[in-house]
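> what follows is a predicted protein model with its sequence.
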Amino acid sequence: MKKYKFIIVEGVFVCCLLIYCVKGSFAALSLGNSKWGEILPKKMSQEDKAFSKSLAHYTMGLIYDREGNLETAIKEYKEAVGYDYNNTQVHLRLGSDYIIVGNLQKAIEEFKNVKKIDPEDTKSRFLLALIYTAQKKFTEANSEYQEIISIKPGDLNALTSLADLYVIQENMVEAAKVYEKLLQTNKDSALMHFNLGIIYSRLNKIDEAVKELKEAIRLKDDYVEAHLALGVLYELKGQKNEAIACYEKALLFDPLNVRIYHHLGEVYYRNDKIDESIHQYELILKLNPKDLEAYVGLAYVYLKKKDPESAINIIRRAQSFGLDDFKLLLAIGFAYSLKEDYEKAIQAYNDVLKKEPTNARAHFYLGTAYERVNKKEAAIRQFRESIKFDPEMAEAYNYIGYMHAEEGTNLDEAMGLIKKALELEPNSGAYLDSLGWVYYKKGMIDEAIIYLEKARKIVGDDPVIVDHLGDAYDKKGEFDKAIKIWEECLKFNGDQAELKEKIKKEKEKLKVKNGK
C-alpha cells in the first residue's frame, strides 16, 4: 500500500520558518509594549542606564534583522545581553538568528539560558526540541516536549509535536497514546482522528484504523486524504468494492487529483478489471502526459492482458516524452520475455543495470532470461548477484536450487538454498515443489512425496507439481497412484503427448506388477 505520513518538522530549514513566526511577536516590541517601556523611570540610575543601552542595541538588532544583515544583528543582540542578561526575549532573538546562520550549538546555548532565567518558558523548549529533532537527538527532543507538557498540560502544539516525534522514531505505540489523549479533549478534530487512524494502520490495527478514518470523514466529508487512506485499508481487508467507492468519493471533491486515478488504476488491475484499469491510466496521461508511474502502470496492465506489443508501445510513448527511467526498461524487459524474445529482454535488463547496478530484481530477471537461452552459468551468476544486493530475494535462492535439481548437481547446496527460500516464504507451493524435487533427485522418495503433496495442496493441480508427484510415486513403485495423478493432470493439460506416453508406460508397469 502507499503509505500516508504526517508532515513532521525534521529539518533545520523548517525550524527557521518557525523561528520567523516567533520573531514576528518580537518585531512588534516598542517602548510602549516592551519590558523596557514598562520599567524605565523618568530619572535613570546606573541600572536603568544599562536597561536603556540594552534596549538601544536590541532595537538596532531588529533593524539589521529586517535588512537581512544577520551577522551584525547578532553582534547587537550580544551587546544587549551584556547590559541585560536576564531578558529572555533577547536570548530568544539571538538564538533564532544563530539557527538561521547555521550555528545550532550557539542557538542551543541561548535557549538553555532562557530556561535557566525563566523555568516556566515554553518557547525556548519548543525551539530546542525542533533543533534536537533536526539533529536526530530524539531523546533530548522528547525531554523538551515532556517539560512543556508538564508546564502546560493542555498545550496542543507540544502534544502533537511529541506524537510526530514518536512517529519519526517509529514508536507508534507511544504516538497512539498521545493522540488518544489529545482526542479526549479534541473529539471534533478530523485531523487528529485521521492521524490516529494512520498510526493504528501502522500498528496493524486495521479495524480501529477504519473506525478513526470514518470518523474523520464524518467530521469533514471532503477530507480527500481520509477517503484515500480508507480505500487503501479496504484493499488490505480484501474489500475491493468498498475501496473503489472510497476513491470515487474522493474524486468528487478533487477531480483533477492524479493520485486518485492511480489508486483506481491499481485496484482495478489487482481485481482483473483490465479495461477499467486502462481507462484510469489513460485519464492520468491526459492530465499529465509525462506521468512516469502512469506509463509503467499501464504497461503492466497490458502485460497482464498478455499483450506485450501494446506494453512496448506504451513504453515507447513514454520515451518519446523524454522519460528515461529504469522502471520503463524493466517493463520492456518483461514484455520481450513474454514474447519469448529473450535476447532483447537480456539487453533491456542490462540497460537497467547500467542505471541501477545494485537493482536486485533486475539481476534476478536477467538471470531468468539467461536461463531461458540455456546460459546456465550466466543465469546463476545473476541470481547470486540478486541475493548479494537483496539477501531476502527468495525467488533467487529457489531458482538456483531448482536449476541444480534439474541438472542433478550440487544437490546439497540446492537443498540449502531452497530451504532458505522457504524460511523467507514458508507457504510457497513452488518452493515446496523444488524441495520435493531435490529429495527425489537424492533418492529420498518418501521425503519427496511429503513435500510434493504439500505443494499440490497449496497450488492445486499445477502441471509441473503433478508431474513431479507422479514421478515420485512411480519411483516408489506405487504405479496406480502415479497413473491417477497423471490422468488428473491430463484434464487440464490434455495436449501433453509426453504425459500420455508416461501414463501408457505406467499402465504397462502396473500390469507387470499385478502379473497380468
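Structure's in. What do you need? Numbers count the residues shown, from 1 in each chain.
> please make it C-alpha for all contacts and neighbour counts, starting now.
Will do.
> ok now the helix or strand hosting residue 125, how far from the chain's centre?
Assigned by DSSP states H and E, residue 125 falls within helix 123-134. The chain centre lies 28 Å from the centre of helix 123-134; the measure is C-alpha atoms, centre = their mean, to the nearest Å.
> tell me what it is packed against?
For helix 123-134, the packing partners by 3 or more C-alpha pairs under 8 Å, 6 or more residues apart in numbering; DSSP states H and E come out as helix 12-27, helix 104-117, helix 138-151.
> export those to JSON lines and tack on mean neighbour count?
Shown next, in JSON lines, are the helices and strands packed on helix 123-134 (neighbours: other C-alpha atoms under 10 Å):
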{"stretch": "helix 12-27", "mean neighbour count": "16"}
{"stretch": "helix 104-117", "mean neighbour count": "19"}
{"stretch": "helix 138-151", "mean neighbour count": "18"}
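> can I get those helices in JSON lines with distance to residue 414?
Putting those into JSON lines (distance: least, C-alpha to C-alpha, whole Å) gives the following:
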{"stretch": "helix 12-27", "distance to residue 414": "52"}
{"stretch": "helix 104-117", "distance to residue 414": "56"}
{"stretch": "helix 138-151", "distance to residue 414": "46"}
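> in the stretch 351-500 of the chain, which spans are helices?
For the stretch 351-500 of the chain, the helices defined by DSSP state H, counting those that start in this stretch occupy 360-372, 376-389, 394-407, 411-424, 429-441, 445-459, 463-476, 479-492, 497-513.
> from those helices, which stretch is densest packed?
helix 429-441 (a mean of 26; mean count of other C-alpha atoms under 10 Å).
> residues contacting that one, please?
Applying C-alpha atoms under 8 Å, 6 or more residues apart in numbering, the external contacts of helix 429-441 come out as 398, 401-402, 405, 408, 411, 414-415, 418-419, 421-422, 445, 447-452, 454-456, 458-459, 465, 468, 472.
> show me the contacts for the closest residue to residue 360 other than its chain neighbours.
The shortest distance from residue 360 to any non-neighbouring residue, by C-alpha to C-alpha, 6 or more residues apart in numbering, is to residue 386 (4.2 Å). Counting by C-alpha under 8 Å, 6+ apart, residue 386 touches 359-364, 393, 396.
> measure residue 386 to residue 431 for me?
Distance, residue 386 to residue 431, using C-alpha to C-alpha, to the nearest Å: 17 Å.
> okay, pairing it with this:
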Amino acid sequence: MNYDVIITGSGPAGSTAANLLSRKGFQVLLLEKTIFPRKKICAGGLTPKTIKLLNEIDIISYKELFSDTVNIKKIIGVKVFLENLSYTGTFEGDFGATVNRKYFDELLAKKAVKSGAKLIEAAEVFEPILENGCVCGVKYKKVENSLVFVKEARAKIVIIAEGASSPVTRILSGFNKHHLVRAVNTICEPPRPGEKEHFEFYFDKTLLPGYFWYFPFVSGKEYGFAGFGLEKNVNLKKEYFQMHEKYLNGVKVLTKPHTWIIPCDYPKKIAGDGWLLIGDAAGLANPVTGEGIYYAIKSGEFAALTAEKALHKGNYSLNTLKEFKILIDDRFKKEYNLSKVIKKLLPLGFHKAFFSAAARKKGILEKFMTGDMDFNKISIRKILKYLFFITFIALFFHGCGTAPAIKEEKKAYYPPYQSYLYYSQGALLSRNWLFDEAIEKYKKALTLDPESEVINQTLASEYTRIGKPDEALKIYDKLSSLSGDLKTLLQSAAFYIENDKFDRAIEICSRIIQKEPISPDAYFYLGNIYYKQDKTDEAINMFNKVIELDPKADTTYFNLGLAYGKKGDFNSAEKNYKKAAEINSEYTSPVFALGLLYQVQGQPEKSIEVYKKLLSLSGYDARVYKNMGLAYGQMKKYKESIENLKKAIELDSSDLDSLQRVAVMLYQEKDFNGSLEIAKTLAASDPNNADAYQIMGSDYTELGKKDEAIIAYNKFVELDFKNPLGYIYLSYLYAKNNEQSKMIPLLEKGIKIIPDNIDLLLYLGGAYYEIKNYEKAEAAYREILKKKENDERTLYSLGVLLEHTAKYEEAVACFKKVIAINPRYADAYNYAGYIYADRNEKLEEAVSLISEALKLEPENGAYIDSLGWVYYRLGKFDEAQKEIERAVIILKKSGYEDPTVFEHLGDIYSVKKLSAKAKEMYEKSLKQMENTSVRRKLDELKKSESK
C-alpha cells in the first residue's frame, strides 16, 4: 500500500504529526523501532506551554491529562537554588506536570492510531527510498523466525522523527555532529510525600552551565525524578550522588542512575525533496534547560501543517516543504541564539545576577526555566556561530528468533531422473546467486513432475527470495490445501506468517496440531503469530507449550525473552536470554540481545561484560567492538570508546559510520589534531562525504588555521552545494578574516544555486548593511518580500535599514506592517514609537506604541528608555527622569550600558539644571562610544560652568 505520509518514530513529535494528518483524512504509516510500552529515560517535565499546546491542537485536554493521578503529577511553579540563595516562581493560571514517559509516549501513539494512523512496531528503518533525488519511501527491517526481512513502504512525504542518530537522518541531512547535553537521573522517594510541588533547579558552580534538578512525580505513592545535565566530561553517576547528598539529603534513591544524551543544536538541514526532520532528529531542544517535549510536539504540528499544504498542492519538492524551515526559524531561532548566549555566560558568574534579576519580576523566573518566555521579542545582536554535535545511537532489537529445526520425514522423495536433473541444475545456480536462472530450471523440473512437493516448495522459496510473494502465494495455497506432509505444511505456515496472512497460518497450524498434537513446531509458529499480533500473553503461552514439549528449545527461550521484553518484563526477558545461551553455548543471538537489553536500559557496564564474552565467538567481532565503543561512550569513557570503535573499523574497513563517530568524538574531546587526521582518512575513503570536510573545517578553525578551514568548507560547499549552511559557515570565516569582498560573492553564488532560500537572501542583506551598501541591502530585503510579502523578519530588517537611511515614514510603515502580522512583536512597537520620539512628532502615538511594547516586555531597558525619551519630548521632565534612570539600572543589571541612554539622561539633567549629573552622564556616554553631538553638549556645559 502507498501512503500519503510515512513517519519514522512514534515519540511526541512523530505521534503528534501522525495524529494531526490522520484527522485530515490522509493515509499515515507510523513506524516505531521499539515495542510499546517502551522505556524512555527522561525527567518527564511538561511545561505549562506544552500542556497548553496539547490542549490547543486537541491531542490531550487539560481534564484528561490531570485526571490520571497515577502517571501525572501537577506542578505549580519553579524553585531555583544558587548556593545560599533561592527563588520561587508560581505559574499564573496554568500548571506544569511531570509524566511517566512510558505511559505518555504510548498514549500519544494510541491517539494517533485512533485518529486513523497505522502503527507498525519493531520496524527498524535504515534507508530512504530515492527516485530522481526525491524521497518516496523507506526501507525497514523486521526480524521474523530468526530471519531479518527487509521491507519497503512508500509515501508522498516521509517525516523522520526517530532521533538525530537514526540512519535516515544521517543519510538525508548529514546532521550527525551534535552539541550534547549529558543527563543522568534516578527515581527517589522523599521522606514527606506530597510536600514538593515545584520543578526544582540547583545551579551548583561545579556543574555550570549544567544544573541539578528534582521533579516530583506520583505513581501510587510519592516519588520524584532527580538528576542533572551538563557538558563536562565527568563520571555522571559519581557526580550525581555527590549532588544528591548535597541538595537532597534524606531523599531515598530507589533506582540506579540512568544516563542519556540530549542533542540540542539549532536545526540545520531539516527539509528536502519529499522529506522533513522533526523533534530530536532536527536537534530541537532548549540549550540551557535541555527541555525537548514542547519542541518535539510543536515541530510535529509544523510538519503536519507543511505536509497538509504540500499534499493539497500535489507538490512534495523542497520548494513546498521549505516552508517548514521558515516556521521553525520564526518560532525558535532567536530563542536558541539567546539561550546559547546565556549558557555561555552562566559559568562566568552571570547566573547569580541573572536569576536575581529574573526573580524580581513576577512571571519571568518560571517562564525562563520552563521555556515559556517569548524569546522572539528579545532584541539581541545576531549571532552567526556554528556548533557541531556528537551522535548517540538508540539501540534496540525486535522480531522473533529462528524456528526449531523441522524433523525430516524418514522417506525422502526424489522426482524422476529428468526432472531431478533440472532440479539439481537450479540448486547449483541458486547457490551462485543466479536466482532468475534457477527459477527457470525449477519450472522445467516442475513440468516433468508437477506434483512434486520438493520442487514446489523450492520454487516458492526462490520466488520469496527475489521479492515475488504473489507467485509464491499461488504455490503455497495449492500445497497447503492438498498436502498432508508436516514439513510442507510448516513451510507454508512460515510463508503466511512472513506475509502477514495470519488467519491462514493459524488454520494450517491447527491442522498440524490435530494431526500431531505433540508437534512443538506448530505451537512455535502460533507463538510467532501472536507475537506479531501484539497478543503477548498468548505468544508466551504458546512458547511455554513448546518448552514443555522440548525443554532444550534454545530458540524458543530466545523468543520468550523477546516476548517478555515486548511486554516490559525485562527481568523475565533477561532470564530467558540467559537460558537460551546456557542450552546452546554457540547460539550468539540471545547473548547479543542481552547486551543490547542492558545498553538500552542505561546499564552499559553490564552490556560491556556481555560483549566481552561474545568476542570469543566468531562472526560478531566488528559489531561487538562497535557496540562496546558506544557503551563506553554512554559511560563517558571516551578513550575506551574510541579504542573499541577503531577495532571495529579494523575488522570492517567499510564501516565509515564508526570512523565518522571517532572523528566527531575526538573533536568533542578537543583533540582537534586527532579528529582532523580521522576526518582526512574518512575523506580519502569516501571523497564525496561532505561531512568529512565539515569536520575538517571545524578542526582547522579550532586550531587557528583559518586558510585551511576555508579550503575545507569550500569543499563542503562543493559536495553539498544545495546546503545553505556551507555558504553561511564560509561567510562567517571570511568575516573573521576581514575578507568581506569574498563573503558577498559567496552568498550571491549560494542564492543562484538555491534561489528560493530566504535565509541566504536575509544574510546577504545583512552583509550589505554591515559594509554600508544600503542600496543593495534594501534590494535584497525587497527581493525576499516578493517571495514572501509577510515575512516579519525581513520587514523588520528593512525598517531598521530605512530608519538608518532617513526614510522615516517608510520605516514606520514597515514596523506597523510587522505589528499587523504579529501583534506581539514588541521590537516593532518600540522602534516605530522611538522614531516618532526622536523626530519630535506624533508624540501621543509614540507613547501608545511604546506602551504596547512594554506590556509585552515590562522589564526591557531599551523600551523604558524610549518611553522616557517621549516624555522628554512632551516636556514631562520628571516622568522622563524617572523612566530613564530606571532604564539605566535595568540595563546595568543585564551587563549592558548604552551610550544613547546615558546621553538621554544627560539631556534631562541638563534641562533640569542638574549640571554635575548631566556632565557625568555625557562622560559615561563618551566612554562607551565617541559622539560629536555628545562631545559638543559636554563642552558647552563646561563652558557655561566656567562663566
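Structure received. Remember, it's a predicted structure, so these values are computed and weren't measured experimentally.
> closest one to residue 41 of structure 1 among the helices of the stretch 351-500 of structure 1?
helix 376-389 (74.1 Å; C-alpha to C-alpha).
> before we move on, back to that, any chance of the helices of the stretch 351-500 of structure 1 in TSV, plus distance to residue 86 of structure 1?
Output for these, formatted as TSV (distance: least, C-alpha to C-alpha, whole Å):
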stretch	distance to residue 86 of structure 1
helix 360-372	60
helix 376-389	58
helix 394-407	64
helix 411-424	62
helix 429-441	72
helix 445-459	75
helix 463-476	82
helix 479-492	88
helix 497-513	93
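> so for residue 186 of structure 1, which of those helices sits nearest?
The nearest among these, by C-alpha to C-alpha, is helix 411-424 at 43.8 Å.
> relative to helix 394-407, how tilted is the closest one?
150 degrees (axes from the mean of the first three to the mean of the last three C-alpha atoms, to 10 degrees).
> what helices or strands is helix 411-424 of structure 1 leaning on?
Checking 3+ C-alpha pairs under 8 Å, 6+ apart, helix 411-424 of structure 1 ends up next to helix 394-407, helix 429-441.
> of all the helices and strands packed on helix 123-134 of structure 1, which lies closest to residue 225 of structure 1?
Short answer: helix 12-27, nearest of those by C-alpha to C-alpha, at 22.9 Å.
> and that closest one, how far out from the chain middle?
32 Å.
> just checking, what packs against the helix or strand just after it?
Helices and strands here follow DSSP H and E; after helix 12-27 of structure 1, the next one along the chain is helix 35-39. Applying 3+ C-alpha pairs under 8 Å, 6+ apart, one finds that helix 35-39 of structure 1 contacts helix 46-67.
> the helix it packs on vs helix 12-27, what angle?
Using the same axes, to 10 degrees: helix 46-67 of structure 1 against helix 12-27 is 130 degrees.
> which residues sit against helix 46-67 of structure 1?
By C-alpha under 8 Å, 6+ apart, helix 46-67 of structure 1 touches 27, 36, 40-41, 70, 72-77, 79-84, 90.
> tally of neighbours for residue 267 of structure 1?
For residue 267 of structure 1, the tally of surrounding residues (other C-alpha atoms under 10 Å) stands at 22.
> what strand or helix carries it?
Assigned by DSSP H and E, residue 267 of structure 1 falls within helix 258-270.
> now the helices and strands packed on helix 411-424 of structure 1 in TSV, with distance to residue 145 of structure 1?
Formatted as TSV, these follow (distance: least, C-alpha to C-alpha, whole Å):
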stretch	distance to residue 145 of structure 1
helix 394-407	44
helix 429-441	51
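> which stretch among those comes nearest residue 497 of structure 1?
helix 394-407 (20.8 Å).
> if we can go back for a sec, give me the mean deviation of the very next helix or strand once past the helix holding residue 267 of structure 1 from structure 2.
The helix or strand immediately downstream of helix 258-270 of structure 1 is helix 274-287, counting by DSSP H and E. Taken over the aligned residues, the distance from helix 274-287 of structure 1 to structure 2 averages 4.5 Å (mean C-alpha distance after the TM-score superposition for structure 1).
> show me what helix 274-287 of structure 1 is packed against.
helix 258-270, helix 292-304.
> what's the counterpart of residue 295 of structure 2 in structure 1?
In structure 1, nothing lines up with residue 295 of structure 2, judged by TM-score structural alignment.
> ugh, wrong one, I meant residue 675 of structure 2
With TM-score structural alignment as the criterion, residue 675 of structure 2 pairs with residue 247.
> and that match, what element?
Residue 247 of structure 1 belongs to helix 240-253, assigned by DSSP H and E.
> residue 490 of structure 2 contacts residue 522, correct?
Yes. The criterion here is C-alpha atoms under 8 Å, and residue 490 of structure 2 meets it with residue 522 at 7.3 Å.
> give the residues shared as contacts by those two.
Common neighbours of residue 490 of structure 2 and residue 522 (C-alpha under 8 Å, 6+ apart) are residue 509.
> look at these two and report which has more neighbours.
Between residue 490 of structure 2 and residue 522, counted using other C-alpha under 10 Å, residue 522 has the larger neighbour count: 27 against 20.
> wait, what's in contact with the residue nearest to that one when sequence neighbours are not counted?
The shortest distance from residue 522 of structure 2 to any non-neighbouring residue, by C-alpha to C-alpha, 6+ apart, is to residue 509 (5.1 Å). Going by C-alpha under 8 Å, 6+ apart, residue 509 of structure 2 touches 489-490, 493, 522-523, 525-526.
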